[in-house]
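# Dropping a prediction and its sequence here:
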Amino acid sequence: MITFMSLVAGYGRAGDILRGVDFSAAEGSITCVVGPNGAGKSTVLKACSGLLRPRSGRVLLGDEEIGGLSPAQILRRGVVQVPQHHGLFPALTVRENVLLGAYVNRRERERNRRRYEEITGVFPLIAERAGDRAASLSGGQRRIVEFARALMLRPKVVLLDEPTLGLDPKACARLADSISTLNREGVTVLMVEQNVRFGLTLADDAVVMEGGRVLHTGPADALLADPDMGRLFFGGAPSRREAS
């Protein structure tokens, strides 16, 4: 579904952050990108969503080249990014925030209304808190609203940048259910996550990055069971019970 081929990208005079990134996120899968700070994980998502123009290399959505297109063009092709920092409008209601996910199709009011009703069935919180201002929600609830907003355009791919950032363990558990719900809706999920155990437990496939390059790709459960990876990320190999 999403393929990165020899991708090189960076920020102005800071130079290249990504130095030839190659990997794919399979259609219908959850793929988690992990690695130390500064590895280039979030930069990959920005190059995919159009927030950053690649210097060279390719970003493919299926067979179509999307690297270098504008964020609006990529959004219309079905790629939605949920940012690392909370992106809701706190003074707007939950319903208003969700409907903003269809802003590019704002003239299709009846279609958007029907889609909103469908989403309330997927995420009951949306119906329960529809009239409440986003500022009144907990961190985990705000993330769910962001996921609901991402579904308004029936995306093919959702990019999640550090979805557990700032959340407590209970909120993380609810978040895992919500990400699985996104995936069951037929959405391909490409996720960057610092909470490695959370991300790899949830994912089908894993990508390990360091220094702007890909060090490893493979099944997420195999990475969790790898003693070398366990020592790198956890200070010791996780047991199968811990990884489940």
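Okay, I see it.

# okay, CA-based contacts and neighbour counts for the rest of this
Will do.

# most residues in a single helix of this structure, which one?
When secondary structure is assigned using DSSP state H, the longest helix within the chain turns out to be helix 169-184.

# which is the next helix or strand following that one?
Scanning the chain past helix 169-184 towards its C-terminal end, the next helix or strand to appear is strand 188-192 (assignment: DSSP states H and E).

# Buried residues of stretch 183-199, list them for me.
183, 187-199 (16 or more other CA atoms under 10 Å).

# Just the strands from this protein, written as ranges.
According to DSSP state E, the chain carries its strands in the segments 2-10, 16-25, 30-34, 56-61, 64-65, 79-82, 157-161, 188-192, 205-210, 213-219.

# Packing partners of the second one?
Secondary structure elements in contact with strand 16-25, counted by 3 or more CA pairs under 8 Å, 6 or more residues apart in numbering; DSSP states H and E, are strand 2-10, helix 41-49, strand 213-219.

# Could you pull out the buried residues of the first one?
The neighbour-count check on strand 2-10 (16+ other CA under 10 Å) flags 2-4, 6-10 as buried.

# okay, the angle between that strand and strand 188-192?
Between strand 2-10 and strand 188-192, the angle formed by their directions is 30 degrees, by axes from the mean of the first three to the mean of the last three CA atoms, to 10 degrees.

# Can you give the distance of strand 2-10 from its chain's centre?
Computed by CA atoms, centre = their mean, to the nearest Å, the separation of strand 2-10 from the middle of its chain amounts to 17 Å.

# Please compare the first structure with the one that follows:
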Amino acid sequence: MPVTSSSLVLQLSGVRTRAGRAGALDDVSLSVEPGQVVAVVGGAGSTLFDTVCGFVRPEAGEITWRGSALRPRPHRLTTLGGLARTLQGVGLYGGLTVLENVLVGAAGVPPVAAVPAGRHGGVGVALLGGAQLRPRGEELRQLARDALTRLGAGEYLDAELAAVPTSLHIRVVLARALLVGPELLVLDDPTAGLEAAEAAALAGMLRPQAGSDHAVLITTTDAEFAALSADRVVTLDP
């Protein structure tokens, strides 16, 4: 069956931007199908990530989400009904356990500034750790446990994040994003700071589970990781 624009999770057509974190996009077109992992390799990949997530506004071109025009707002992505992103090392709480860090996005917690992952938290983080989950609390906890186990971090569920190897922090961030059941997971440079063996292990974890239609869009400068993790690799011209 041919792929139509309405069956695509995400499509960029002729997108052009001013220079962002990693250069400008110039007439970029790509698509992501359900159940597919697409990796974008090139210096401007982070700008593409920022554009899809709404941090950068395109000057030309179109972005569509499930066939309809997408005008993303960075802090309201989940209201789209299935788009989740990861920001490397952002929003982790050194004073919370690994499981609590995954649940932060679902807990409806009070606003507390994130504590650097290698440091212990104070009063604000203690309050966050004691926040009550919404009605689906125990179900969410089990989903979080399952996600962490699948990502190879199950033995650290009750460990304080500050005591966990930093190479595992990306798995905590991924588990948090997966908790919302995204239709599309957008990852920016997920191998930053990882050794080659750790990056290779992560590549295998990003594949959607059997029977799942959720898709993954990765921006990376690591061509080897892109080849290992993706069904399709798109290279941006320098």
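That came through, no problem. Being a predicted model, the structure only gives us computed values, none of them experimental.

# of all the buried residues of strand 2-10 of the first structure, which comes closest to Arg109 of the first structure?
Ile2 (30.4 Å; CA to CA).

# which ones are touching Leu92 of the first structure?
When the contact criterion is CA atoms under 8 Å, 6 or more residues apart in numbering, the partners of Leu92 of the first structure are 133-134.

# One more pass at 10 Å, please.
Under the criterion of CA atoms under 10 Å, 6 or more residues apart in numbering, the contact partners of Leu92 of the first structure comprise 98, 131-135.

# Redo the helices and strands packed on strand 16-25 of the first structure as a markdown table? Include distance to Asp204 of the first structure.
As requested, those are exported to a markdown table (distance: least, CA to CA, whole Å):
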| stretch | distance to Asp204 of the first structure |
| --- | --- |
| strand 2-10 | 15 |
| helix 41-49 | 18 |
| strand 213-219 | 6 |
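
# Can you find the partner of Val180 of the second structure in the first structure?
Taking TM-score structural alignment, Val180 of the second structure has Leu153 as its aligned residue in the first structure.

# isn't that match right next to Arg113, touching?
No - applying CA atoms under 10 Å, one finds Leu153 of the first structure not in contact with Arg113, separated by 11.8 Å.

# which neighbours do these two share?
Between them, Leu153 of the first structure and Arg113 share the neighbouring residues 99, 102, with contact defined by CA under 10 Å, 6+ apart.

# Between these two, point out the one with more neighbours.
Leu153 (21 against 14; other CA atoms under 10 Å).

# any idea how far the nearest residue to that one once chain neighbours are set aside is from Gly131 of the first structure?
Distances taken as CA to CA, 6 or more residues apart in numbering place Ala102 nearest to Leu153 of the first structure, at 5.8 Å, with adjacent residues excluded. Remark: distance between Ala102 of the first structure and Gly131 of the first structure (CA to CA, to the nearest Å) = 18 Å.

# Those two: which is more packed in?
Using other CA under 10 Å, the more surrounded residue of Ala102 of the first structure and Gly131 is Ala102, with 23 against 13.

# The more buried one maps to what in the second structure?
When the second structure is aligned by TM-score structural alignment, the residue opposite Ala102 of the first structure is Ala106.

# Assess the claim that that match and Leu178 are in contact.
No - with contacts defined as CA under 10 Å, Ala106 of the second structure does not count as touching Leu178, sitting 11.1 Å away.

# Leaving out sequence neighbours, find the closest residue to the residue most central in space within the first structure.
Among the residues of the first structure, the one closest to the centroid is Leu160, at 1.5 Å (CA atoms, centre = their mean). Nearest residue to Leu160 of the first structure in three dimensions, chain neighbours excluded: Met191, at 4.6 Å (CA to CA, 6+ apart).
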